[in-house]
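Visitor: With the sequence up front, the predicted model follows.
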Amino acid sequence: MSERLSPRAALVGGLLLWFAVLGGVSAWAVHALAAWSIDELACEAGHDNLAGFPLTGAIALAVLLPAAGAAAALAASVLAWRRVRPNHGDGDERSTGRAHLLAFVGLWLNTLALAMIALGGVAALVLPPCQR
């Protein structure tokens, strides 16, 4: 027998599924914009700090915070993939299968985004800032 969810639970579940799919890619975009623009803008102005905060510390935050967001999205996609399994013979088989596929896509997208954030962070932190 199929158990019906309240509209609020369905909305929260749907939003969580979309976070599981797109959260890591969004975090990667934030990382790419923040880490490199902090470096470029501070160096263009001739500073090696950002409001009294060392430039490498600001770049590290621009790497670690998006990495935490991508890791949270990865955890949400793993949880969704494990919990949403298509039940054969259930009336909602099509929507359950779609949610399972979205969770699987999110699993791979978030893994890729986390790897790209880590590799971009290594490049941003290893290369010396403000080299002219």
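Guide: Cool, the structure landed.
Visitor: switch to C-alpha atoms for all contacts and neighbour counts from now on
Guide: Will do.
Visitor: Quick one: the strands in this protein, in order.
Guide: 49-50, 53-54 (DSSP state E).
Visitor: and the first one, how far from the chain's centre?
Guide: Centroid separation for strand 49-50 versus its chain: 26 Å, with Cα atoms, centre = their mean, to the nearest Å.
Visitor: Stretch 93-104 too?
Guide: Averaged over its C-alpha atoms, stretch 93-104 has a centre that lies 20 Å from its chain's centre (Cα atoms, centre = their mean).
Visitor: Also stretch 31-50?
Guide: Taking Cα atoms, centre = their mean, one finds stretch 31-50 lying 22 Å from the centre of the chain it belongs to.
Visitor: what sits up against that stretch?
Guide: The contact list for stretch 31-50, computed with Cα atoms under 8 Å, 6 or more residues apart in numbering, reads 54-55, 58-60, 62-63, 66, 117, 120-121, 124, 129-130.
Visitor: take the one below as the second:
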Amino acid sequence: MTYTLTATVDLPWTEALDRTRDALSTQGFGILTEINVRSTFEAKLGAEAADAVGDYVILGACNPALASRALPAEPEIGALLPCNVVVRRNKDAAVTTIEAIDPQTMVQLSETPAVKEVADDAGTRLRAALAGLNEATE
């Protein structure tokens, strides 16, 4: 099973990260958390571990309108929020990869119709954000 939605862009690291934030914002997602895995690895495990992972940031994206529909229907679904979006680039890579959790993963864990509706909407929005990244580079 594939559990991510993926886009690959031929952009420098910083530009890919900025465009990802912008594309998510355009689809109604705010960034609640941002984890710089490379910096964390470097601080906790050393430069070798940081180099092995490359540039790697996890964005905790949330669309409040979607969350406000899902949480009342199934409060436990909050354990799966926010939607994680990864922006990563290996030190030897020529492209940057952006991956978002496929909201349909939540549907497999829930039988609540409202959660399915929210997952469908979130999936449409995340796909649009990723497609926008590809269009911006053409």
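Guide: Yes, it's here. Just so you know, these numbers come straight off a predicted model, no measurement behind them.
Visitor: so what number do they get for TM-score?
Guide: For these two chains in superposition, a TM-score of 0.38 is obtained (TM-score structural alignment, normalised by the length of the first structure); 65 aligned residues with a Cα RMSD of 3.1 Å.
Visitor: quick one on the thing from earlier: so which of the contacts of stretch 31-50 of the first structure are in helices?
Guide: In this view, those that belong to helices under DSSP state H are 55, 58-60, 62-63, 66, 117, 120-121, 124.
Visitor: and those as a markdown table, adding distance to residue 7 of the first structure?
Guide: Output for those, formatted as a markdown table (distance: Cα to Cα, whole Å):
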| residue | distance to residue 7 of the first structure |
| --- | --- |
| 55 | 46 |
| 58 | 41 |
| 59 | 41 |
| 60 | 40 |
| 62 | 36 |
| 63 | 37 |
| 66 | 31 |
| 117 | 35 |
| 120 | 40 |
| 121 | 40 |
| 124 | 44 |
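Visitor: Those residues: which two are farthest apart?
Guide: Pairwise distances across those (Cα to Cα) peak at 18.0 Å, for the pair 55 and 117.
Visitor: So for those two, which sits in the more crowded spot?
Guide: Counted by other Cα atoms under 10 Å, residue 55 of the first structure and residue 117 do not tie: residue 117 has more neighbours, with 27 against 22.
Visitor: who's in contact with that one?
Guide: Applying Cα under 8 Å, 6+ apart, one finds that residue 117 of the first structure lies in contact with 28, 31-32, 63, 66-67.
Visitor: picking up where we left off before, filter the ones in helices among the contacts of stretch 31-50 of the first structure down to the buried ones, ChimeraX style.
Guide: Remark: buried members of these, expressed as a ChimeraX selection using 16 or more other Cα atoms under 10 Å:
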select :55,58,59,60,62,63,66,117,120,121,124
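Visitor: Closest to residue 13 of the first structure out of the ones in helices among the contacts of stretch 31-50 of the first structure?
Guide: Closest to residue 13 of the first structure, out of all of those and judged by Cα to Cα, is residue 66, at 22.5 Å.
Visitor: Alright, that wraps it up for me.
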